[in-house]
Each structure stands twice: as structure tokens, then as C-alpha cells.
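K.L.:
The following comprises the amino acid sequence and a computationally predicted model.
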Amino acid sequence: MGMTYFKRYRMEFDLRNLRLGDPVLPADYELLPFASDQLREHAIAKYNSFRFELDADVFPCLARRDGCLKLMRDITNRSDFVPGATWLIRHLEQDPTTGSICKLPVGTIQGLACDGWGSIQNLGVSPEHRSRGLGTILLAKAAAGFAAAGLERMHLEVTTENTGAVRLYERMGFRKSRIVYKAAEVAGARG
């Protein structure tokens, strides 16, 4: 194991002129506002979204189911947790053997209010459900939740190598405000 530094952008969005609209959810998906009985589903969506991604090196808890559940508990137990900026997306699939509908968690976002800012935590969409506008929907809902909580700005951090996410955030109107570095122990890295 060795210490590696990951370059990340802090990206910011001004909520005072929020005009994201209400993106349309594709058929066979459902969008749910935060409820405390959904922590495991948020954790599953988070795990499936990040376990094979670079962010699992930056934040090792994202590579483990139990780590994602602990992270969800930690976020939702904070005094600055913003339930209105926390959303879950499920994909509705029909079980071929029983015909019943299975509801699989495939997208998640959480929000905190830190120093007058809305702070996006772990926007994630499972790889097989990307490029369907789900990330845009989650961000729009989180932004509306922050605005409803009286916050005027929101921010997030993203690893610079995650070009797909950076493009999504820029399309939505986020602006890069600074570069930060996150140190992490990574197997195979030289110290």
C-alpha cells in the first residue's frame, strides 16, 4: 500500500437562479424522496455505482457494501443532513419466472448543508443505467431540495479523471472553482 493523491475539482452552482426544469424520468424507473427505511437501498445503489470506479480508490468505503451502508448512516445522522436533497431511483423489472415486479435501487444522491452551502454527497448511478438522464434528474431534485431549505449555492467534488461526471456537471451549469487533492492509501501505489 502506498499513499496516492487524487486531483479533484470543487464545482459550484448558484441556486438563486435555479432553472433546471423538471427532467422526465424514463419509463420503468421510479424516483423517491428520502425515507429512513431506504438506507439499505441507497447503500446498494451507491455500492453498485462506485465499486469498480476510481472513486472506490479515493474513498475505499465505496468498494464495500457494509462501507456504503455505514456511509449512508453517517450522512443521514448528521445534524446538517438535508432530506429534501436526498433521492433514490429504482428500476422496475419484471421477474421472468414469477411475473412480479422487482424494484432495484440504481441511483442515489445525498445532501448536506455546510457553511451556508448545499453539499452534494455521492451522486451515483449504476453503470448499466447510465446515459439515460438519471444523474441529471438526481442533481435537479437535490438542487430543488437545497433551494427549498433556503440555501443559495451548492457544491460538489469530483475526481478530475471522471470526465463523464465533469461533463454532466458542466452541462447543468456547475463551474469549476478550485482544485483540491485527496490523499488515499492505494494497493500497488508507491509511497
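P.N.:
In hand now; what should we look at?
K.L.:
When you work out contacts or count neighbours from here on, use the C-alpha atoms and nothing else.
P.N.:
Will do.
K.L.:
hey, where'd the helices end up in this structure?
P.N.:
Taking DSSP state H, the helices of the chain run over residues 39-50, 55-58, 65-76, 134-148, 163-172.
K.L.:
what's the closest of those helices to residue 2?
P.N.:
helix 55-58 (11.7 Å; C-alpha to C-alpha).
K.L.:
Export the helices of the chain as a markdown table, with columns for mean neighbour count and distance to residue 22.
P.N.:
Shown next, in a markdown table, are the helices of the chain (neighbours: other C-alpha atoms under 10 Å; distance: least, C-alpha to C-alpha, whole Å):
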| stretch | mean neighbour count | distance to residue 22 |
| --- | --- | --- |
| helix 39-50 | 24 | 22 |
| helix 55-58 | 19 | 28 |
| helix 65-76 | 18 | 25 |
| helix 134-148 | 23 | 7 |
| helix 163-172 | 14 | 12 |
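K.L.:
Please compare the first structure with the one that follows:
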Amino acid sequence: MANVKYFKRHRMELGLGHLLPQIELPTGFSWIAWDDSLLDRHAEVKFACFRNETDALVFPSLGSRTGCRDLMAAIRYRPEFCPQATWLLSGPDGLAGTVQGLFDENRFGGIQNLGVVPEYRGLRLGRALLLQALKGFLTVGVRRAFLEVTATNGPAVHTYRALGFRSCKTLYRAVELPHPDTVGVGL
């Protein structure tokens, strides 16, 4: 028997009619633009970013390598995929973060799966990834961007608000969790 937990999420939006702040990367970090040959690398970084996070409960595909690979392929092969807003961030000891961009039916830019590998958090890399994706959307004429974030992810919510994103809708995602009495049974 499973129990259901509801996760509060915010849909946040930002008009792109203003000048974006300068992107500053720490020494030793660099951008890797989208290329189809990087699909598996994006998936691996996505897994490293989300596997032990609440979002892996909310979106189970983020909790496994296979799920992240399938999700990355699904994003890439959608007609709404925006390669100009899809980036990897390389650090001194390997890949540090990922973000993907999609268009919605109004041609707004959708930020997808922005993540920073745990050992690189606290360096404002999430902010840099977000700004790089927004810059990519601007290059293809997008004038409004949106994203969704789990409300308990305080650092992400704070970053988005500091850059001007505003909550426009509250969503609740129902997730079936195993009943505590059955965890580990049959494993």
C-alpha cells in the first residue's frame, strides 16, 4: 500500500525585455554549447545533480541514470527543443552543471532541469546557468521565460526571485510514496 505526498511547486515567469546581468564564472569554469554528441553527458550530469534530491521523488526519472537518459532524449527530440538555451558547465574537475531549454505553445522559453553537481554548489553556478539559458532564448527572439521549482528548494527559489522571476501559479504534484511499513520488503 502506498501513501500520497503532495509537493508544492511554483511556476515562475520573467519578461526578457530588460538587460540581463553579466555572467561571471569562477576561474577554471567554462561553457559547453549544445551538440547532439553531448546528450549522454547532459544525462549523466543531470543524474549527478538530482539523484539524492527531493526532485527525484517528485520526478522519478531524475533518480536513475536510465531515467535521466530517457528524459534527456525526450527533451532533445521534441520539436520545441531550444539548443541555444541548452548548456553544460565544465569545472576544474569535470562537469559541474546542466540546463535545457524548450519553447511552449506561446513561444515562451521554458527552463528545464537546471542543476548543479553537489560538490560545486554555493559558487553561484546555478545563477550563471540560468542567465546563460536566458541569453540563449534572447538570441532566438524569446521575450518571456518560465520555469517550475519545488517550493522547498530555497536556494533555487531565492536565485530565481533575485533575478526577477515572479510566481504566477502554485501547483501541487501528487507522488505515491511506498508505505513506511513496506520499505525494504522484498528488496
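P.N.:
Yes, it's here. All values derive from a computational prediction rather than experimental measurement.
K.L.:
How alike are these chains, TM-score-wise?
P.N.:
Overlay of the two chains. TM-score (TM-score structural alignment, normalised by the length of structure 2): 0.91; 179 aligned residues with a C-alpha RMSD of 1.4 Å.
K.L.:
coming back round to it: any chance of the helices of structure 1 in a markdown table, plus distance to residue 157 of structure 1?
P.N.:
Formatted as a markdown table, these follow (distance: least, C-alpha to C-alpha, whole Å):
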| stretch | distance to residue 157 of structure 1 |
| --- | --- |
| helix 39-50 | 15 |
| helix 55-58 | 11 |
| helix 65-76 | 16 |
| helix 134-148 | 13 |
| helix 163-172 | 10 |
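K.L.:
right, so of the ones you listed, which gets closest to residue 5 of structure 1?
P.N.:
With C-alpha to C-alpha as the yardstick, what comes closest out of the helices of structure 1 is helix 55-58 (8.5 Å).
K.L.:
once aligned to structure 2, how far is that closest one on average?
P.N.:
Overlaying structure 2 shows helix 55-58 of structure 1 at a mean distance of 0.3 Å from the equivalent residues (mean C-alpha distance after the TM-score superposition for structure 1).
K.L.:
And that helix, what does it pack against?
P.N.:
Applying 3 or more C-alpha pairs under 8 Å, 6 or more residues apart in numbering; DSSP states H and E, one finds that helix 55-58 of structure 1 contacts strand 175-186.
K.L.:
Who are the contact partners of residue 62 of structure 2?
P.N.:
Each residue near residue 62 of structure 2 by C-alpha atoms under 8 Å, 6 or more residues apart in numbering is listed here: 46-47, 50-51, 55-56, 68.
K.L.:
quick revisit: which of the helices of structure 1 sits closest to residue 82 of structure 1?
P.N.:
Across these, closest to residue 82 of structure 1 is helix 134-148 (C-alpha to C-alpha), at 7.4 Å.
K.L.:
Find me the equivalent region of the closest one in structure 2.
P.N.:
Aligned using TM-score structural alignment, helix 134-148 of structure 1 spans residues 125-139 in structure 2.
K.L.:
hang on, the earlier thing: nearest to residue 120 of structure 1, out of the helices of structure 1?
P.N.:
helix 134-148 (7.7 Å).
K.L.:
in the superposed pair, what's the mean gap between that closest one and structure 2?
P.N.:
Mean deviation for helix 134-148 of structure 1: 0.9 Å (mean C-alpha distance after the TM-score superposition for structure 1).
K.L.:
Check the offset of that helix from the chain's centre.
P.N.:
Offset of helix 134-148 of structure 1 from its chain centre (C-alpha atoms, centre = their mean, to the nearest Å): 11 Å.
K.L.:
re earlier: and the helices of structure 1: which comes nearest residue 118 of structure 1?
P.N.:
helix 134-148 (5.8 Å).
K.L.:
how near is whatever residue of structure 1 lines up with residue 115 of structure 2 to residue 183 of structure 1?
P.N.:
Matched by TM-score structural alignment, residue 115 of structure 2 corresponds to residue 124 in structure 1. Separation of residue 124 of structure 1 from residue 183 of structure 1 (C-alpha to C-alpha, to the nearest Å): 21 Å.
K.L.:
And these two? Which one has more around it.
P.N.:
Set residue 124 of structure 1 next to residue 183 and count neighbours by other C-alpha atoms under 10 Å: residue 124 wins out with 24 against 12.
K.L.:
Residue 51 is in contact with that one, correct?
P.N.:
No. Contact criterion C-alpha atoms under 8 Å: residue 124 of structure 1 and residue 51 do not qualify, at 10.6 Å.
K.L.:
on that earlier part again, which residues touch the match of helix 134-148 of structure 1?
P.N.:
By C-alpha under 8 Å, 6+ apart, stretch 125-139 of structure 2 touches 16, 20-21, 23-25, 82, 84-87, 89, 97-101, 109, 111, 114-116, 143, 145, 156, 159-160.
K.L.:
Just the buried residues from these, in PyMOL please.
P.N.:
Selection of buried members from the contacts of stretch 125-139 of structure 2 for PyMOL, criterion 16 or more other C-alpha atoms under 10 Å:
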select buried, resi 16+25+82+84+85+86+87+89+97+98+99+100+101+109+111+114+115+116+143+145+156+160
